[in-house]
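Student: here is the input, now give the coordinates:
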Amino acid sequence: MPISMHPDEWRDRWKQNRIGFHEPTVNPYLCRYLPEFNLNQGDTIFLPLCGKAHDIAWLAQQGFQVVGIELSEIAIVSFFSEHGLTYQQSESKRFILRKSGNISLIQGDYFDLQRQDLSACKMVYDRASLIAIDAASRGRYCTHMLSIIPQITDQLLITLDYDQAQMKGPPYAVSTSEVGQHYNSEYSINRLEQNDVLDERPRWRDQGLTRLTETVFILNGKKA
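Tutor: Predicted structure coming up:
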């Protein structure tokens, strides 16, 4: 959920199926760069603000434990339904947990996560989480991320950048320099790809965007 957005507004988006951010297939960058992380089967991958991404099922099929957090009940229940999965449900004071095999989807507020919830995490996959957050809140988001994952936890991060004056967002513009501002202290930041994707978003171009770049990073956790 965009952190600048009221929770009820986010839930309404799902109720009204206004989910243009949802990708219809597995993200190609994830498929391309996952081997760079040298993970073992059974390792845990965390997906913040995960929606009902097809990436969840794909990662589980590769043999990983997948943990996602999402505010919308509709998103989570739809994920399991669309993939033909039954799940077990449990509740705590902070969250509702739905689990099926090696997939655990947490319904609740990202900022309620604590370190013990992600103690087994080996990788973070952030496709559309950081860019869902407005500029005033991104520092808080990144600080919280660093407080809840083990110290040496690498990230695959995908961002969009454009002239923020030309479009309100979300998704919001996040530059390479801003990624460094948030994460340089704990990560070595490696830019893998940067692509002009404006032609792939004709609706945004029609709204006035003149530039849209998509950038893929690997963030390698620095050893203490």
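Student: every contact and neighbour count from this point should use C-alpha atoms.
Tutor: Noted.
Student: which SS class is the closest residue to Asp126 other than its chain neighbours?
Tutor: In this structure, Asp126 finds its nearest non-sequential neighbour in Leu157, 4.9 Å apart by Cα to Cα, 6 or more residues apart in numbering. Secondary structure state of Leu157, per DSSP: H, G, I helix; E, B strand; the rest coil, is strand.
Student: before we go on, could you also do this sequence so I can check it against the first one:
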Amino acid sequence: MEPDFWLQKWQDKEIAFHQVAGNPLLVKNFNALLLAPGSRVFVPLCGKTGDIAWLLANGYRVVGAELSNIAVEELFAELSFKLSAEWGITPTVSSVGKLQQYIAVNIDIFVGNIFDLTADMLGAVDAIYDRAALVALPADMRPAYTRHLIKISHCVQQLVICFDYEQALLAGPPFAINANEMQQHYASAYQLGCIDSAEVVGGLKRKCPAEEQVWLLVNK
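Tutor: The predicted structure follows:
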């Protein structure tokens, strides 16, 4: 799946995957990370997710990575309405390597290919929150993506939300990620376990039964 696929989705406003409010499983389970106030959370392939507003409003700092500048421009515009006036500022934009970096109060977003993001660019983070990244990538890209996350984050703890369903019944994205695959990607670096799950009401895309799962990954 090429970057142009997602860039075209944002260009055409085909973003049914976007959630306006904070994900309920995020709200319920984020405390499992045991983060102190002010901790810096990395949100890969973040789009303009409402999860970012939730994280900021709850006292965390956010760093994101996103392919589409349309998504990031809309993210900052929407934060102006969701949060108090102190957040509603115009970000400064600069070039960092092959990426652009949007910086505002307690938030910075890197725009471009996540594989061009280095550990030095990212800086220190306390956790990764992955709700829509792993499930957005086809099987042949997921190993490289998970290795890259571990490398640039220095293997910090993660909260990963993914879908489990019969892949043959539905073409992704979002793709199905089962327990065996989570182990394949992460067991060498993390102790991991599924700490919560919820049935997708009405089925995924109203086409097949699915379960949304929350995985906690803790550095060994």
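Student: the residue nearest to Asp126 of the first structure: how many residues sit nearby?
Tutor: Residues near Leu157 of the first structure, counting by other Cα atoms under 10 Å, number 23.
Student: test my guess that it contacts Leu219.
Tutor: Yes. Using Cα atoms under 8 Å, Leu157 of the first structure is in contact with Leu219, at 7.4 Å.
Student: so in the second structure, which helix runs the longest?
Tutor: If you go by DSSP state H, the second structure has its longest helix at helix 69-82.
Student: any idea what Asn38 of the first structure aligns with in the second structure?
Tutor: Aligning on TM-score structural alignment places Asn38 of the first structure opposite Leu34 in the second structure.
Student: next one: its match from Leu170 of the second structure, what distance?
Tutor: 36 Å (Cα to Cα, to the nearest Å).
Student: Ala198 of the second structure now?
Tutor: With Cα to Cα as the criterion, Ala198 of the second structure and Leu170 of the second structure are 19 Å apart.
Student: likewise for Ala179 of the second structure?
Tutor: In terms of Cα to Cα, Ala179 of the second structure sits 19 Å off from Leu170 of the second structure.
Student: can you give me the strands in the first structure?
Tutor: Assigned by DSSP state E, the strands in the first structure fall at 44-47, 65-70, 88-91, 96-100, 103-107, 121-126, 154-161, 187-196, 213-221.
Student: rebuild these as a markdown table, extending it with distance to Cys31 of the first structure.
Tutor: Formatted as a markdown table, the strands of the first structure follow (distance: least, Cα to Cα, whole Å):
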| stretch | distance to Cys31 of the first structure |
| --- | --- |
| strand 44-47 | 14 |
| strand 65-70 | 15 |
| strand 88-91 | 28 |
| strand 96-100 | 22 |
| strand 103-107 | 18 |
| strand 121-126 | 12 |
| strand 154-161 | 11 |
| strand 187-196 | 14 |
| strand 213-221 | 12 |
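Student: Provide the aligned range in the second structure for stretch 64-76 of the first structure.
Tutor: With TM-score structural alignment as the criterion, stretch 64-76 of the first structure aligns to 60-72.
Student: how far does the matching stretch stretch from start to finish?
Tutor: OK, stretch 60-72 of the second structure end separation, Cα to Cα: 19 Å.
Student: contact partners of it?
Tutor: Identification of contacts with stretch 60-72 of the second structure by Cα atoms under 8 Å, 6 or more residues apart in numbering yields 3, 6-7, 10-11, 37-48, 52, 55-56, 106-114, 122.
Student: drop anything exposed from the residues you listed.
Tutor: Neighbour counting over those (16 or more other Cα atoms under 10 Å) leaves 6-7, 10, 39-48, 52, 55-56, 107-112, 114, 122 as the buried ones.
Student: and stretch 176-189 of the first structure, how far apart are its ends?
Tutor: With Cα to Cα, one end of stretch 176-189 of the first structure sits 9 Å from the other.
Student: likewise stretch 12-31 of the second structure?
Tutor: End-to-end span of stretch 12-31 of the second structure (Cα to Cα): 36 Å.
Student: and for stretch 181-198 of the first structure?
Tutor: Terminal residues of stretch 181-198 of the first structure are spaced 26 Å apart (Cα to Cα).
Student: buried residues, stretch 72-90 of the first structure. List them.
Tutor: Neighbour-count burial for stretch 72-90 of the first structure, counted by 16+ other Cα under 10 Å, picks out Ser72, Glu73, Ile74, Ala75, Ile76, Val77, Phe79, Phe80, Tyr87.
Student: ugh, wrong one, stretch 8-28 of the first structure
Tutor: Within stretch 8-28 of the first structure, judged by 16+ other Cα under 10 Å, the buried ones are Trp10, Arg11.
Student: residue range for that stretch in the second structure?
Tutor: So in the second structure, the equivalent range for stretch 8-28 of the first structure is 4-24, judged by TM-score structural alignment.
Student: distance between the matching stretch and the chain's centre?
Tutor: Distance of stretch 4-24 of the second structure from the chain centroid (Cα atoms, centre = their mean, to the nearest Å) equals 12 Å.
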